[in-house]
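Asker: one predicted model, sequence on top.
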Amino acid sequence: MQTTVAPARSGKKKSPTFPLLRKPDTPTPRETRAALFGRAKRPAVPLRKIFVQKRMEEPDRTSVLAPFVTAGDLRGLRAYLMILAASANTDDNGWHTKLDSLVWARLFGTTDHATDAAARTAAWRTMERLAKKKLIHCERVPGSRKVSVVLLREDASGEDYTRPGINGNNDAYLQIPIKLWTTGTDEKLNLPGMAMMLSICAERDWRAFPAEQMPKWYGWSADTTERGLKNLTELKLIRRRERYRKTPLSPVGFTAQFEYRRSGALVLPAPRTRVKTSETDRVQ
């Protein structure tokens, strides 16, 4: 009778196999903004109106926003608004945010087509420009690659920042919806569009922006105004209506003027209201 001999077993145990884990992609600037702004858990960011335009009694109403527009500094303007949105903590050092310089770079969008070192440098230079305008104070944290940014008042006075609308602060302010950044809408705005967006958001209702008055009222040209309104209209961020005013001394007896108000992603969410439950409505 023939017997079959089983093959000898090797003394070595097979090592368990694990699936190869793929390194995740680097977060995009939009993902970085969504994660950072989501920590604050607020639907909109307050910005004092004096950043956009001085009060009516001022002979020259141009304010802090105008130099960003005339210098073509879209990156600086966007960076400032993002720092404002990111600043949710306050202590003895003021309203501040501390992040790795590469996170700041992704937040500002300087990482596109750049090395990490170049992106960090571009972000730091952007913050230095804002510091020279007395809108922020920034410093590198010793022993790390982190950068600490402290907000200053929006009027470029260099004074400490306080949050408008809270703790008895009655300064006039506008609100910018967080979804402007989290949906990527901000990436489609050009500099004229960003400037006109802030101007329209500063108004509570319909408002006309006469081209001939814009240099005196806001500090930029009629052409910049028209290009900004065109950009906002294409993105469906504003609505337009035509209003007529009686002018007896004009040839036709009236003049027409366009007025604008915010729409789309610029519309503020409705405030939450608490519904009071009466004793009879409660479930027994």
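Answerer: Alright, I've got the coordinates.
Asker: alpha carbons only for contacts and neighbour counts from here, please
Answerer: Will do.
Asker: contact partners for the closest residue to residue 157 other than its chain neighbours?
Answerer: Spatial nearest neighbour of residue 157, excluding adjacent residues (C-alpha to C-alpha, 6 or more residues apart in numbering): residue 134 at 6.6 Å. By C-alpha atoms under 8 Å, 6 or more residues apart in numbering, the residues touching residue 134 are 152, 156, 157, 158.
Asker: recalculate using a threshold of 10 Å.
Answerer: Residue 134 is in contact with 128, 151, 152, 153, 154, 155, 156, 157, 158, 159, counting by C-alpha atoms under 10 Å, 6 or more residues apart in numbering.
Asker: can you get me a residue count around residue 242?
Answerer: Per other C-alpha atoms under 10 Å, the neighbour tally for residue 242 reads 10.
Asker: next one: it from residue 259, what distance?
Answerer: According to C-alpha to C-alpha, to the nearest Å, residue 242 and residue 259 sit 6 Å apart.
Asker: over to residue 222?
Answerer: 15 Å.
Asker: was I right to think residue 75 contacts residue 189?
Answerer: No: using C-alpha atoms under 10 Å as the test, residue 75 is too far from residue 189 to be in contact (11.3 Å).
Asker: if we can go back for a sec, of the contacts of residue 134, buried ones?
Answerer: With burial judged by 16 or more other C-alpha atoms under 10 Å, the buried subset of these is 128, 151, 152, 153, 154, 155, 156, 158.
Asker: another structure for you, compare them:
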Amino acid sequence: MHDDNGFEPDEQPASREEIVAAYVRRSKRKKNVAIRKAFVQQGGRGRLARPGPLAKLVRNSDHTALNAYVFARMLGSSDPWDVQLDSGVWVLALNLQDKTPTAAKGLVSKALRRLEDDKLITRSRAGRKSVVYPLHESGNGDPYTEISGEGDDPYLQLPLTYWTHDWHRKLTLPALAMLLIALDGKREFWLPAEDAAKWYGISASTANRGYGELEAHGLLASRYRKVRNDLSADGLDRRLMRRLIGDFAKPAKKPELEKVAAAEGDLPTVPHLRAV
């Protein structure tokens, strides 16, 4: 038997949060993950708009698959965009460590299979590790290509704080869905819950739950704004405008907008009522 006298004591294992944060750093991304807007909405705006693959994940209550998808998109940061992970890391990243090891690994495998069936990823094996390759965010089965950033290739940006500040564990599926939709819109946006189904395939009840949770976490603020309406008796309508704040606040395009926001303070939170 060896004498351990004089040797340094064993170190404590890294926590789940530290492991996830280490993989975020390993991705070498600076602030955000770019995801094509086709994932949340396709066909452009107006009558041609139709829901993207996000809608099916939400309808199927597939929080695990959605988190697996955005985690894979974060890690796959350069060509060939592949993600090679041991199943145990997937378990930690998807917050499944309260399950038995066999059950947790099964849930990871099934979630990745559903993403594969939806033509959002392809998979292979490299020894004990699964290898995930992203496909085009629209779910059309095309290979993934680098986002051009041009007008015909629009994208939203999911901040890395989603993982480094533990929001991937704290936010439920409705909140994550509405976060992605809010990131897809303008800095201050108007999307009544009743219209979420038409534009994004998300039910009004799910949208309201998502809005409420984001507000409760201090990530969303809202206010009523008066807008001109030539057909109204007083020439005005009131719209319930929202914007992301805190870890997911979108930067203003012009410096003067920030000055206005600083002068007004945070937008007051108001009940979830459709603007009238």
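Answerer: Noted; the coordinates are in hand. The structure presented is a predicted model; accordingly, all values stated were derived computationally and were not measured.
Asker: superposed, what's their TM-score?
Answerer: For this chain pair, the superposition-based TM-score is 0.81 by TM-score structural alignment, normalised by the length of the second structure; 249 aligned residues with a C-alpha RMSD of 2.5 Å.
Asker: which single one of the buried ones among the contacts of residue 134 of the first structure is nearest to residue 254 of the first structure?
Answerer: residue 155 (39.1 Å; C-alpha to C-alpha).
Asker: what about the strands in the stretch 1-150 of the second structure?
Answerer: Here the stretch 1-150 of the second structure has its strands, by DSSP state E, counting those that start in this stretch, at 32-36, 41-42, 50-51, 83-85, 121-126, 129-134.
Asker: between those strands, which gets nearest to residue 187 of the second structure?
Answerer: By C-alpha to C-alpha (comparing all of these), the closest turns out to be strand 32-36, at 15.9 Å.
Asker: so that closest one aligns onto which residues of the first structure?
Answerer: Taken onto the first structure by TM-score structural alignment, strand 32-36 of the second structure occupies residues 44-48 there.
Asker: what about that stretch, how far off from the second structure?
Answerer: If you overlay the two and look at stretch 44-48 of the first structure, the average distance to its match in the second structure is 0.3 Å (mean C-alpha distance after the TM-score superposition for the first structure).
Asker: burial of the counterpart of residue 180 of the first structure in the second structure, as a residue count?
Answerer: Under the alignment (TM-score structural alignment), residue 180 of the first structure maps onto residue 162 of the second structure. Residue 162 of the second structure has 19 neighbours, counted by other C-alpha under 10 Å.
Asker: ditto for the one 10 residues further on
Answerer: The local packing count at residue 172 of the second structure equals 15, with neighbours defined by other C-alpha under 10 Å.
Asker: one more: residue 84 of the second structure?
Answerer: 19.
Asker: related to what we said a few turns ago, give the residues shared as contacts by residue 75 and residue 189 of the first structure.
Answerer: With contacts taken as C-alpha under 10 Å, 6+ apart, not a single residue reaches both residue 75 of the first structure and residue 189.
Asker: now do the helices in the first structure.
Answerer: Taking DSSP state H, the helices of the first structure run over residues 29-40, 65-70, 74-86, 101-108, 116-132, 179-182, 191-201, 214-217, 222-234.
Asker: which of those sits most buried?
Answerer: Using mean count of other C-alpha atoms under 10 Å, the stretch among the helices of the first structure with the largest mean neighbour count is helix 101-108, at a mean of 24.
Asker: show me what that one is packed up against.
Answerer: helix 29-40, helix 74-86, helix 116-132, strand 146-151 (3 or more C-alpha pairs under 10 Å, 6 or more residues apart in numbering; DSSP states H and E).
Asker: how far apart are that helix and its match in the second structure?
Answerer: Its matched residues in the second structure lie on average 1.7 Å from helix 101-108 of the first structure after superposition (mean C-alpha distance after the TM-score superposition for the first structure).
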